[in-house]
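**Q** just a sequence and a predicted model for now, questions to come.
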Amino acid sequence: MWKIYALLSALFAALTAIFAKVGVKDINSDLATAIRTTIILMLTWGIVIFGSHLNEMKDVSRNTWFFLIISGLSTGLSWLFYFKAIQLGNVSRVAPIDKLSVVITMLLAFLFLHEQPSIKVILGALLIAVGSIFMII
């Protein structure tokens, strides 16, 4: 099931890039990010409320809060830089460079989460890295 969710994530990330490029055409990219974030906020809280998960907040540990907060800060910064990049550059070049995050994520997962790299994962990471670097030069 995780593979279906991952493919759906990729599909919606692609749509996000295309819609965002059009959306930042005539406004400041930071304002565009704020508007987009507000929509995401309403959507996700709606899912939590209508899914009856709001009462689970009392069970969230301090450690979990800490990591979710720094994850949120990282996401916000990523979005701000991404929107500025697509405002200034072509989405078809920005998006592949942005996908270097996949390679960086793999490296961090190996280092900090002690995930075991397989040959397929290493080869995939190398191909993504080469493709992304090719887009830069």
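**A** Cool, got the structure. None of these values were measured; they are calculated from a predicted model.

**Q** C-alpha only now, for contacts and for neighbours.
**A** Will do.

**Q** show me where the chain has helices.
**A** Using DSSP state H, the helices assigned to the chain run over residues 2-23, 29-50, 62-88, 91-98, 100-112, 119-136.

**Q** alright, now check it against this:
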Amino acid sequence: MSMLLSSWQFWAILSACFAALTAVFAKVGVEAIDSDLATFIRTIVVVAALACILVGTGKWRPAQAISGRTMLFLVLSGLATGASWLCYFRALQMGDVARVSPIDKLSVVLVALVGVAFLGERLSAANWTGVLLIGAGALLVAWRG
């Protein structure tokens, strides 16, 4: 079990499962209220849950203990997350969850491109094929044919 918990693959699969639940729950949740308000409620729940986890596990750290560079990139990431959530909830309110979510997952393609262009990561031919298939698959699932 310890080996499983230290595996990035395990956590990535759990992330995908929770992301799927997020999409379905959010689609139902935005039916009767404004998507921005729904995003706000979701954000409060996330903040409260994480605060409890940090305090409960003794991982809470004061802001002064975090470097300026780290804080800058975490703030930028938070802003990007907020923008993503606002756009995602708006799209869910307007479209089918089975079509919105695959388009949202085009972020996988964008991350691969940014990772290579700006972070110096390298992808093999098989990796690039996978990126292209993810992109094509997302578009095909979202296509109303």
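**A** It's in. Computed from a prediction, not measured in an experiment: that's the story for all the values here.

**Q** picking up where we left off before, point out the most buried one among the helices of structure 1.
**A** Compared across the helices of structure 1, helix 91-98 shows the largest average neighbour count, a mean of 17 (mean count of other CA atoms under 10 Å).

**Q** residues in contact with the counterpart of Lys21 of structure 1 in structure 2?
**A** Using TM-score structural alignment, the partner of Lys21 of structure 1 in structure 2 is Lys27. The neighbourhood of Lys27 of structure 2, defined by CA atoms under 8 Å, 6 or more residues apart in numbering, consists of Phe89, Leu92, Gln93, Val97.

**Q** returning to that earlier point: tabulate the helices of structure 1 (a markdown table), appending distance to Glu56 of structure 1.
**A** Listed next are the helices of structure 1 as a markdown table, based on distance: least, CA to CA, whole Å:
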| stretch | distance to Glu56 of structure 1 |
| --- | --- |
| helix 2-23 | 23 |
| helix 29-50 | 10 |
| helix 62-88 | 13 |
| helix 91-98 | 34 |
| helix 100-112 | 28 |
| helix 119-136 | 35 |
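
**Q** would you convert the contacts of Lys27 of structure 2 into a markdown table that also reports distance to Ile13 of structure 2?
**A** What follows is the contacts of Lys27 of structure 2, written out as a markdown table (distance: CA to CA, whole Å):
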| residue | distance to Ile13 of structure 2 |
| --- | --- |
| Phe89 | 23 |
| Leu92 | 23 |
| Gln93 | 26 |
| Val97 | 20 |
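
**Q** quick check, nearest of the residues you listed to Trp128 of structure 2?
**A** Sorting the contacts of Lys27 of structure 2 by how near they are to Trp128 of structure 2, with CA to CA, puts Val97 at the top with 26.9 Å.

**Q** what sits against the closest one?
**A** Ala23, Val24, Lys27.

**Q** from Val103 of structure 1, how far out is the counterpart of it in structure 1?
**A** The pairwise alignment with structure 1 assigns Val97 of structure 2 to Val91, based on TM-score structural alignment. The span separating Val91 of structure 1 from Val103 of structure 1 equals 19 Å under the rule CA to CA, to the nearest Å.

**Q** now do Leu113 of structure 1
**A** When Leu113 of structure 1 is compared with Val103 of structure 1 (using CA to CA), they lie 15 Å apart.
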